[in-house]
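**Q** sharing a model prediction with you, sequence too.
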Amino acid sequence: MAAQRFDTRAGFQAQLDTLLGRARVTLQMFDPDFGWWDLGSTRNDALLRAFLRGGGRLQLVAHSNARLERDAPRFLALLADYRHLIDCRVTNRPLKGLTDSFCIGDGHDIVRRFHADFFRGDADFDAPSSTQTSLERYQGIWAESMPGLHANVTGL
């Protein structure tokens, strides 16, 4: 299947919903602040809870978690409920210049925005070769980041 392009918030969210619904083992997400991801929405909360109930592991890396802490109380509740399956990290100074945004599901599905300030991007499903470069990049970002958002830090 060829990559599916999108250029609107609704298009991005529809592709992300598809990826979240398909993932079974791992979700690896990177965004400067996850401000446009709606991780605290009822819809995404349900998708992520189903994923985590099945034993999936969620990893997020951001430059800042302030927007999640401020705008996503459902996500903070999810973090409290599934803290053993969710790891949130923040980038260090050398990585703060990264401006893209992507989510990789199970190493073979990807939704990516070319720049976090815009919704132009693409989604590719059942395409491990398409995700390989981003997965390697994500692993490098993860290795260079530090622990971030924790349920106990937010008072939950």
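**A** Received, thanks.

**Q** please count neighbours and contacts with C-alpha atoms only from this point.
**A** Will do.

**Q** would you map the helices across this protein?
**A** Using DSSP state H, the helices of the chain run over residues 9-22, 42-53, 66-71, 73-81, 128-143.

**Q** okay, the ones you listed in TSV with mean neighbour count and distance to Asp117 next?
**A** Formatted as TSV, those follow (neighbours: other CA atoms under 10 Å; distance: least, CA to CA, whole Å):
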stretch	mean neighbour count	distance to Asp117
helix 9-22	18	11
helix 42-53	17	21
helix 66-71	15	15
helix 73-81	18	22
helix 128-143	16	19
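
**Q** put this beside the first:
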Amino acid sequence: MDRLVIPFTTRAEFQQHLASCLSRAQQTLQMFDPDYRIWEMGSSATDGQLRRFLQGGGRLQLVAHDGRQMERDAPRFLRLLKDYGHLIEVRRTSQQLRQLTDSFCIADQRDIVRRFHADHFRGEAVFNGPQDVQTSLERFLTIWIESQPGLYANSTGLSAS
């Protein structure tokens, strides 16, 4: 497959490209969003895609400013976290990163779906474009290092740090 760049401006387009990105992932998923409000992390479709990915040994790293939205609205994701906690890491940004407003999902360091601002749907999807992913990947790694553990599964259920 050749490099494919697809701009988008609607929620439906974002969801479609995010689903494609998730379905293509085999080894790593690295995600950042302020709260994942519109990501449909609790939907059965997303749950199925993430379960397939994790069953294949993939690793998911997710960072948010605030995890309360997912705790409240995404019970399937919380079950996924309990079932695959050894392959999922969820972090919460530190106070100094709370001004960050972009949103992105990187799959296997080759595909990305990004919104330029989390309050809007304008963005782009790039498939089979490892060179297009590099800046966002470096940004993600910086965010990851500056963040603390967020939701995690333990022997009694789920906890928020």
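**A** Looks like it came in fine. The shown structure was predicted, so the numbers you read here are calculated from the model rather than taken from an experiment.

**Q** got a TM-score for the pair?
**A** Once superposed, the chains reach a TM-score of 0.97 (TM-score structural alignment, normalised by the length of structure 1), with 156 aligned residues with a CA RMSD of 1.3 Å.

**Q** thinking again about what came up before, please identify which of the helices of structure 1 is closest to Phe102 of structure 1.
**A** Comparing the helices of structure 1 by their distance to Phe102 of structure 1 (CA to CA), the top pick is helix 128-143, with 8.2 Å.

**Q** rewinding a little: looking at the helices of structure 1, which is nearest to Gln59 of structure 1?
**A** Nearest to Gln59 of structure 1, of all these, is helix 128-143, at 8.8 Å by CA to CA.

**Q** so what's the residue nearest the centre of structure 2 up against?
**A** Of all residues in structure 2, the one closest to the mean position by CA atoms, centre = their mean is Met31, 2.8 Å from it. Going by CA atoms under 8 Å, 6 or more residues apart in numbering, Met31 of structure 2 touches Leu60, Gln61, Leu62, Val63, Ser103, Phe104, Cys105, Ile106, Phe140.

**Q** quick one: the aligned residue in structure 1 for it and Arg53 of structure 1, what's the gap?
**A** By TM-score structural alignment, Met31 of structure 2 lines up with Met29 in structure 1. Plainly put, Met29 of structure 1 is 19 Å away from Arg53 of structure 1 if you go by CA to CA, to the nearest Å.

**Q** now Gly121 of structure 1
**A** In this structure, Gly121 of structure 1 and Arg53 of structure 1 are 29 Å apart, going by CA to CA.

**Q** and for Lys96 of structure 1?
**A** Separation of Lys96 of structure 1 from Arg53 of structure 1 (CA to CA): 33 Å.

**Q** cool, Asp126 of structure 1 as well?
**A** 23 Å.

**Q** what of Leu39 of structure 1?
**A** Plainly put, Leu39 of structure 1 is 17 Å away from Arg53 of structure 1 if you go by CA to CA.
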